[in-house]
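*Asks:* only geometry, no sequence info:
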């Protein structure tokens, strides 16, 4: 089992924020899906350490982000 240290988590989080911070799709659903996919990909890589885990994390994060953004648009 991999040991996650705080430095890796901070670097991964900063990477997600920097990569998605300037992107906008014009909708909360799209923006949230982008952010969720990025965060999920980083989390999948940190936890699973493989390409499959990264892709799975991106898919799950993107879906959760889109669902959250959609709920915010409907308010």
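*Replies:* Noted; the coordinates are in hand. Note that the coordinates shown come from a computational prediction; the quantities given were computed from them, not determined experimentally.
*Asks:* make it CA atoms for all contacts and neighbour counts henceforth
*Replies:* Noted.
*Asks:* Other residues contacting the helix or strand containing residue 18?
*Replies:* In this structure, residue 18 sits in helix 6-20 according to DSSP states H and E. Residues from elsewhere that reach helix 6-20 (CA atoms under 8 Å, 6 or more residues apart in numbering): 34, 35, 38, 39, 42.
*Asks:* take a look at this one as well, against the first:
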């Protein structure tokens, strides 16, 4: 599989799993965990699993916050 395909698949899985929580804390925690795992996997391709995990955790936490805000209706028109 091409690296870009792996990245897109991992990002889609991470976003899908971010919405699994019922509370704000659960959504952010799930996003952070999935982001860290995905980042570590992607980072391991370039021998930087730790850096990838840190970046992925940050992106996953942001995704969890955004999904939580959407679920609470903060992004209504």
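*Replies:* Now that the structure is in, tell me what you want to look at. Remember, it's a predicted structure, so these values are computed and weren't measured experimentally.
*Asks:* Now do the helix holding residue 18 of structure 1: distance to the chain's middle.
*Replies:* Remark: helix 6-20 of structure 1 is offset 10 Å from the chain centroid, using CA atoms, centre = their mean, to the nearest Å.
*Asks:* what's the answer for stretch 47-62 of structure 1, then?
*Replies:* Relative to its chain's centre, stretch 47-62 of structure 1 lies at 9 Å (CA atoms, centre = their mean).
*Asks:* wait, what's in contact with residue 54 of structure 2?
*Replies:* Here residue 54 of structure 2 is in contact with 36, 39 (CA under 8 Å, 6+ apart).
*Asks:* In structure 1, what residue corresponds to residue 25 of structure 2?
*Replies:* Aligning on TM-score structural alignment places residue 25 of structure 2 opposite residue 30 in structure 1.
*Asks:* Report the buried residues of stretch 9-29 of structure 1.
*Replies:* Buried residues in stretch 9-29 of structure 1, defined by neighbour count with 16 or more other CA atoms under 10 Å: 12, 13, 16, 20, 28, 29.
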